[in-house]
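K.L.:
Give the three-dimensional model of this entry:
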Amino acid sequence: MSLLVRLRTLLQALLNYRGFIAGSVQREFQTKYRNSILGAAWTVLNPLAMIVVYTVIFAQVMRSRLPGTNAEFAYSIYLCAGTLTWGLFAEIASRAQTMFIENAGLIKKISFPRICLPIIVVANACINFGIIFTLFSVFLVVSGNFPGLPYLALVPVLLIMIAFAIGLGIILGVLNVFFRDVGQFFTIALQFWFWFTPVVYPVTVLPEHIRALLRFNPMAPIIGAAQDILVHDRWPDWSTLWPVALLALLLCTLAMRLFRKRAGEMVDQL
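P.N.:
Just a heads-up that it's a prediction; the model follows:
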């Protein structure tokens, strides 16, 4: 079966089960905040608390390290650009690597295209991200720091990151069914990965030999692109994003092949 035929079959399956996907997304969102007084406000409060903590700890040290920025809220915007973008990546990858285990009962009892599960993960993560990022965008407008046209570049940047995150997450999700240590290892690795990515600090604070290692970190150009757009009001360096886009495409391809190859065995392991 050619790639084009497979893609068309996949899209048709998603279209046929769009009601199932929409219902699952709505149910998961409602379940997450059921019996919660503040409800969806926690979507904003959790990342906001982290941003406040980092701002209090690092603002005085890092504000002078941001080259080419004179805005009053420069470091806060830099921090939000990094943490919100990273948060979307981390939520998609983390949820994807447990989605088959968490939905074991559903997989065994109901016949549906399993590709719906990654779509549900991405949709829920994007809803949460959309809520807080909309408020952040309003803050940029009110404070006079809205980046203008380069803001549109966030769309392809985030699409590349989402493809990378879900491709990685599906691979880890399949492996996690057979080797449960994978999930534990990734949780730890994600913490190290966060601090190896210029999210709360600018690249300029790193020694030259450490900066050279960032070329092996696919999230570094993604975070850097978001910070360029939102902090420096400039278009991202697309040449740094092409390798990540190709890696994302490769991971998604490998993820689908691995899933199709192991789908039958996964049901027995769940």
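
K.L.:
For the rest of this, base every contact and every neighbour count on C-alpha atoms.
P.N.:
Will do.

K.L.:
Quick check, central residue of this structure?
P.N.:
F89 (1.7 Å; Cα atoms, centre = their mean).

K.L.:
Quick check: which element contains that one?
P.N.:
Per DSSP states H and E: F89 is located in helix 74-96.

K.L.:
Residues contacting that helix, please?
P.N.:
47, 51, 54-55, 59, 62-63, 66, 118, 121-122, 125-126, 129, 133, 136, 158, 161-162, 165-166, 168-170, 172-173, 187, 190, 194, 198-200, 223-224, 226-227, 230-231 (Cα atoms under 8 Å, 6 or more residues apart in numbering).

K.L.:
returning to that earlier point: distance-wise, check the residue nearest to the centre of the chain relative to I120.
P.N.:
Distance, F89 to I120, using Cα to Cα, to the nearest Å: 15 Å.

K.L.:
Another for comparison:
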Amino acid sequence: MPSMDTSFIIEITKRDFAERFAGSVLGSTWAIIWPVVNLFIYIVIFGKVMGARLPGTSDMNAYGIYLAAGLIPWAAFAATITRSTSVFIDKKHIISKVSTSLPSLQLHIFLSETITFLISMMVFFFILTLQGHDFHPSLWLLPFLYYLQQLLALSIGLFTAVLNVFIRDVREITGVILQLWFWFTPIVYTSDILPGVVQKILPYNPAYIIIQSYQRMFIFHDYPPFHALLFLTITTHILLSFAFATFRYLEKDIRDFL
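P.N.:
Alright, predicted model coming up:
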């Protein structure tokens, strides 16, 4: 298998990011406008105008911050899985012309979504700073949390990308699963409204562990659940190994089908 070309990954990452806003007057400025608009809706509309409140706190901005702290990482996580699932099909014109390793195409999605995530987070921090929000030392763990979240997304995305080459319905099935997964994860609601049986199985939901960690750091000024993160870290690396082993076993067939 050809070695990964760093310059190739960087080039298709830049092209991918630029193509999102190709033809628009403001161009890549939209990458900043959209996070500002979304965070305005989360924090101002939901928190102040609609009067949404988060149980356990009297801060009128708490629910908006809770919402943003969950939706920003979920957006990167879900987009990485969705785009990774179809990347071999979407980039088959490149695969047929350029000698490159297929996993490098996954990495360009990781980098592209990371740029979007960083812009959203910078806007988020800026708004929180303007509001005089207290930042907890646990926020230094954000890089690791993001790494773990995206490694999980890439692991799932690599496995579904392999399946999608042979069964094109996998992309649609993945979309349905992500939609159900989103609503099963306390992002726009709190876990205490769920039935007791559902609350007992929530700790086995990897997205819940990740999103809960973000929310604890931003809202409740607390550290993430380290035992749960340790378990998720081990599980994610096992899943990545399985996904990569599956890819290596079927790589020749993947190239033939494409």
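
K.L.:
Now do the helix or strand following the helix holding F89 of the first structure: distance to the chain's middle.
P.N.:
Heading C-terminal from helix 74-96 of the first structure, the first helix or strand you meet, by DSSP H and E, is helix 99-102. Put simply, helix 99-102 of the first structure sits 18 Å off its chain's centre (Cα atoms, centre = their mean, to the nearest Å).

K.L.:
so where is helix 99-102 of the first structure in the second structure?
P.N.:
The aligned range for helix 99-102 of the first structure in the second structure is 87-90, by TM-score structural alignment.

K.L.:
same thing with stretch 199-215 of the first structure?
P.N.:
With TM-score structural alignment as the criterion, stretch 199-215 of the first structure aligns to 187-203.

K.L.:
before we move on, what about stretch 22-32 of the first structure?
P.N.:
Stretch 22-32 of the first structure maps onto residues 10-20 of the second structure, going by TM-score structural alignment.

K.L.:
buried residues in the helix or strand that I107 of the first structure is a member of?
P.N.:
Element membership for I107 of the first structure (DSSP H and E) is helix 104-109. By 16 or more other Cα atoms under 10 Å, the buried positions in helix 104-109 of the first structure come out as I107.

K.L.:
how big's the offset between it and the second structure?
P.N.:
Mean deviation of helix 104-109 of the first structure relative to the second structure after superposition (mean Cα distance after the TM-score superposition for the first structure): 1.0 Å.

K.L.:
for that helix, packing partners?
P.N.:
Where contact means 3 or more Cα pairs under 8 Å, 6 or more residues apart in numbering; DSSP states H and E, helix 104-109 of the first structure is packed against helix 238-269.

K.L.:
List the buried residues of the helix it packs on.
P.N.:
240-241, 244-245, 247-249, 251-252, 254-255, 259, 266.

K.L.:
picking that back up, quick one: contacts of the match of stretch 199-215 of the first structure?
P.N.:
Taking Cα under 8 Å, 6+ apart as the rule, stretch 187-203 of the second structure contacts 66-67, 70-71, 185, 208-209, 211, 228.

K.L.:
Just the buried residues of those residues.
P.N.:
Here, 16+ other Cα under 10 Å leaves 66-67, 70-71, 185, 208-209, 211 buried among the contacts of stretch 187-203 of the second structure.

K.L.:
show me where the first structure has strands.
P.N.:
Using DSSP state E, the first structure contains no strands.

K.L.:
so what's F129 of the first structure closest to, chain neighbours aside?
P.N.:
In space, F129 of the first structure comes closest to L88 once its chain neighbours are excluded; the distance is 6.3 Å by Cα to Cα, 6 or more residues apart in numbering.
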